[in-house]
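Q: here is the input, now give the coordinates:
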Amino acid sequence: MLLTVATYAIAAEVRNDHPTTYTVQRGDTLWDIAGRFLKKPWLWPEIWQANPQVKNPHLIYPGDVLSLVYVNGRAQVRSDGPRVGEAIDTIPLSKIQPFLKQLTVVNEIKDLPYVLGLEEDRLLTSAGQVVYVRGMGGAQPGQLVSIVRPIVVYGVGAAVFGDDTNYSRAGVSQLNFRGKEDHHHWSSVEPLSKRERHGKVLGYELMRHATGEVMRVQGEVTVLLLRDEGRDVRVGDRIMPLETAPYDSRFMPHPPASLPPGAKVLAVADGDSIAGPNQIVALNVGTRNGIDNGTVFSMWHEGPTRPDNVKWNDKLTSMRDKVEMPDDYLGHVMVFRSFDNVSYGLVMESIRPTKVNDVLRHPDATE
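A: Okay, here's the model as predicted:
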């Protein structure tokens, strides 16, 4: 009975023009295929959950034939055909794979080991050279590590001083080689007040630049040999454990268990001001807010408050009679990597550009 009820609920979400069958193609994603059948692509796990004959929804291959038909009120999904190549991904992983391997977020950087000097006192160095690191207690010869560079610090300003839960605007500040802020690049409609700027630090973004191998330890200095042709390494770069599998390529889209208050777009990748489909954004929520990989949000731009210049002839009176405009729906974003207070999300589809400080809501939100 429960299966039948669930199936009827899904039937209401099926597109009126959905195809009866679809042959999976190379380059397809589960999200794209669900968009052919469903009004809400993030509901695709429910279709497979209602059809136990599909053992693993991630094991769908190019050449498989999917059909969505109803027999005695139940959805039937058939997967057959030759298995060619690798199983398809949930989302266009190729769009984010370089990003996933290069960036991470930590809560603090002051205690991380750091590059104190370079071979022959170079300004920059690369593979085949050695660097001298301070702070690597317990390092062992042969140990592999990542050399990362602090890029920005993420934060939010508190709308009420001292209230870390009532967020107003998101902020991003560039970091120098000491991991300190050079100057503020707080992205907001208007400059933040001093009170707002001292809100809450959400995390420090680090970019991977190279892999190093411990050659020897002399006193408090550890000598690293740069192993790969990555980015340049300089004094001030930090040392972190090497991540062999920094992300999971299999996601199950789902709405947040509960909507965190003040959830917003924190930044756009590569310092851009706007984002569109298949672009990456940072969000000011993370695992501490119950956000995990696969969480889907709808994105909204808050409507401005406008004076009624039609009703009133003089400007002062019209400014006292302001009307709040409706919020604008932008599209959907899905989290693909989450940290304590920050998550990275991929814009799945959008009808308007996404900007910093746009609001995150339940994927089914209508206003």
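Q: going forward, measure contacts and count neighbours with C-alpha atoms only.
A: Fine.
Q: elements contacting the lengthiest strand in the chain?
A: Counting by DSSP state E, the longest strand found in the chain is strand 200-218. On a contact count with 3 or more Cα pairs under 8 Å, 6 or more residues apart in numbering; DSSP states H and E, strand 200-218 meets helix 93-102, strand 103-106, strand 144-158, strand 221-226.
Q: ok, 7 Å please
A: Judged by 3 or more Cα pairs under 7 Å, 6 or more residues apart in numbering; DSSP states H and E, strand 200-218 is in contact with strand 103-106, strand 144-158, strand 221-226.
Q: among those strands, which is nearest residue 359?
A: Of all these, strand 144-158 sits nearest to residue 359, with 13.5 Å by Cα to Cα.
Q: quick one, that closest one and strand 221-226 angle?
A: Relative orientation of strand 144-158 and strand 221-226, computed by axes from the mean of the first three to the mean of the last three Cα atoms, to 10 degrees: 100 degrees.
Q: residues touching strand 144-158, excluding its own?
A: For strand 144-158, contacts defined as Cα atoms under 7 Å, 6 or more residues apart in numbering pick out 164, 166-175, 179, 196-214, 237-242.
Q: any idea which helix or strand comes after it?
A: As assigned by DSSP states H and E, the chain's next helix or strand after strand 144-158 is strand 167-175.
Q: which secondary structure elements does the very next helix or strand once past that following strand contact?
A: Sequence order places strand 181-184 as the next helix or strand after strand 167-175, per DSSP H and E. Contacts defined by 3+ Cα pairs under 7 Å, 6+ apart place strand 181-184 against strand 167-175.
Q: again, only this time at 10 Å
A: When contacts are defined as 3 or more Cα pairs under 10 Å, 6 or more residues apart in numbering; DSSP states H and E, strand 181-184 packs onto strand 144-158, strand 167-175.
Q: let's see this one next to it:
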Amino acid sequence: MKKVFKDTSYFSVLGLKKQTLALTICAGLSIGVVTTIEASTPTRNINPPALKANAPNVYVVKKGDTLWDISKKFLKNPYRWREIWASNKYIKNPHWIFPGDRLLMCTYNNRPIIGKDEGDGCDGIIRRYGNGTVTLQPQVRIESLNNTIPVIPLDRIKNWLERSSVVAADSVKNTPYIVGAKDQRVLAAKGQSVYVRGNGLEIGQQYGVYRENDPYIMLDANGKKYNAGLEIVQVASGIATKQTGDLTTLEITDSYNSEIRRGYFVMLEEDAMLPTLFYPVNADEVIAGGKIIRIQGSIGAAAVRSVVSIDRGTNQGVKTGHVFSVNELGQTVKDPVTHETLQLPSENVGSIMVFKTFENLSYAYVLESDLPINIGSLLTPPIMND
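A: Got it, this is the predicted structure:
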């Protein structure tokens, strides 16, 4: 079957249709169909993670909890959760956390560990975990499960996981596009039909309808502008029902909170399971630098639960699950005594987690923010010491 876009590599991340996803904590072998990416084991800190002064000895997981929120209840530095999670590798699905699970904070070899209570307290958690041998290497992966506790609220990133992508600027050339709708409508929606111009569409095939957002225009090392990618967003799905010359009738079967306009692209829908890992990034894994270049769905600043775009992708070593600290540039002020112009130090204002990567860009979710996060805010690896 002939594809209608020029470069298929950029569209391998489109899809995840009608799947309920959960980012779940894993320390052993997954059960079920799942795609994963293995990563090198991060360097362990010599000092054990510092617990919060009010950290609970017992916590019952509630519906609506996220792994990040649970981590923050126990630790001063939630990045270090993987160092204290005590998974029991000898029972089925020991790595998944569900609402109603009773988590206990225990001590093993003078280090804090947290595990699920099976009715016999900390003694049972430590005994079942490995008969005295503890290897703390939990990971987070995407699973097709309905009730597991996610790292972050998936409903907040679902649209970007499923329906947004960044492609090469020239990859949409010669792509079929909408030229009109029945009844001379300017806009179309679910249940209506539109006319698509372009070759390569097949009768009976399901297609996606995509709008084009502003391109990502950035500066290279020499200060010259270049197009780093074009953002496209799926607004509808439809089935090709009739062809007349280079015009194809597309019956719209679903629309996604957006109208359908003339000029929108029509491309094959592709389903792909996006792999993910959740662990703090090491400083030597990602090319230094990086900043926030777009705040999705807002013309203002970002805050907790916002989605942002960053100018780092797979070409710079970024992987799904990497966490970055966000630093706001310090003000430029004039010294009142010497009248010199000074740049004040940058300040940490929050942290983000990457959930979808492209070649030179990535989408990230704002985990926490002490102050508004603005375009141009700088990215650094998180500080791993408490």
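Q: TM between them?
A: With the length set by TM-score structural alignment, normalised by the length of the first structure, the two chains reach a TM-score of 0.76; 314 aligned residues with a Cα RMSD of 2.9 Å.
Q: how about the helices and strands packed on strand 181-184 of the first structure in JSON lines, adding mean neighbour count?
A: Putting those into JSON lines (neighbours: other Cα atoms under 10 Å) gives the following:
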{"stretch": "strand 144-158", "mean neighbour count": "24"}
{"stretch": "strand 167-175", "mean neighbour count": "23"}
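Q: could I get the ones you listed as CSV with distance to residue 338 of the first structure?
A: Listed next are these as CSV, based on distance: least, Cα to Cα, whole Å:
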stretch, distance to residue 338 of the first structure
strand 144-158, 14
strand 167-175, 17
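Q: hang on, the earlier thing: what's the closest of the helices and strands packed on strand 200-218 of the first structure to residue 124 of the first structure?
A: strand 221-226 (12.0 Å).
Q: the second structure: matching residues for that closest one?
A: Under TM-score structural alignment, the match for strand 221-226 of the first structure in the second structure covers residues 247-252.
Q: one step back: could you give the angle of the longest strand of the first structure to strand 221-226?
A: Angle, strand 200-218 of the first structure to strand 221-226, by the same axes, to 10 degrees: 100 degrees.
Q: sorry, back to before: buried subset of the contacts of strand 144-158 of the first structure?
A: Buried subset of the contacts of strand 144-158 of the first structure (neighbour count, 16 or more other Cα atoms under 10 Å): 166-175, 179, 196-197, 199-214, 237-240.
Q: follow-up on the earlier one: mean per-residue distance, the match of strand 221-226 of the first structure to the first structure?
A: Taken over the aligned residues, the distance from stretch 247-252 of the second structure to the first structure averages 1.7 Å (mean Cα distance after the TM-score superposition for the first structure).
Q: please state the offset of that stretch from the chain centre?
A: In terms of Cα atoms, centre = their mean, to the nearest Å, the gap separating the centre of stretch 247-252 of the second structure from the centre of its chain is 33 Å.
Q: for stretch 264-280 of the first structure, same thing?
A: What separates the centre of stretch 264-280 of the first structure from the centre of its chain is 9 Å, taken as Cα atoms, centre = their mean.
Q: how far does it stretch from one end to the other?
A: This stretch, stretch 264-280 of the first structure, spans 14 Å end to end (Cα to Cα, to the nearest Å).
Q: onto which residues of the second structure does it map?
A: Counting by TM-score structural alignment, stretch 264-280 of the first structure falls onto residues 291-307 of the second structure.
Q: ok, now which ones touch residue 266 of the second structure?
A: Applying Cα atoms under 10 Å, 6 or more residues apart in numbering, we find residue 266 of the second structure in contact with 4-5, 172, 175-178, 196-198, 201, 207-211, 234, 236-238, 250.
Q: aligned partner of residue 59 of the first structure in the second structure?
A: With TM-score structural alignment as the criterion, the equivalent of residue 59 of the first structure in the second structure is residue 96.
Q: ok, now which ones touch that match?
A: Residues near residue 96 of the second structure by Cα under 10 Å, 6+ apart: 22-27, 30, 87, 116, 140, 143, 145, 147-150.
Q: in a helix, it, correct?
A: No - read with DSSP: H, G, I helix; E, B strand; the rest coil, residue 96 of the second structure is coil and lies in no helix.
Q: and it, how far is that from residue 158 of the second structure?
A: From residue 96 of the second structure to residue 158 of the second structure the distance is 21 Å (Cα to Cα).
Q: same deal with residue 335 of the second structure?
A: 48 Å.
Q: now residue 191 of the second structure. Nearest residue, chain neighbours left out?
A: Spatial nearest neighbour of residue 191 of the second structure, chain neighbours left out: residue 252 (5.5 Å); criterion: Cα to Cα, 6 or more residues apart in numbering.
Q: contacting residues for that neighbour?
A: Applying Cα under 10 Å, 6+ apart, we find residue 252 of the second structure in contact with 188-194, 206-209, 236-240, 260.
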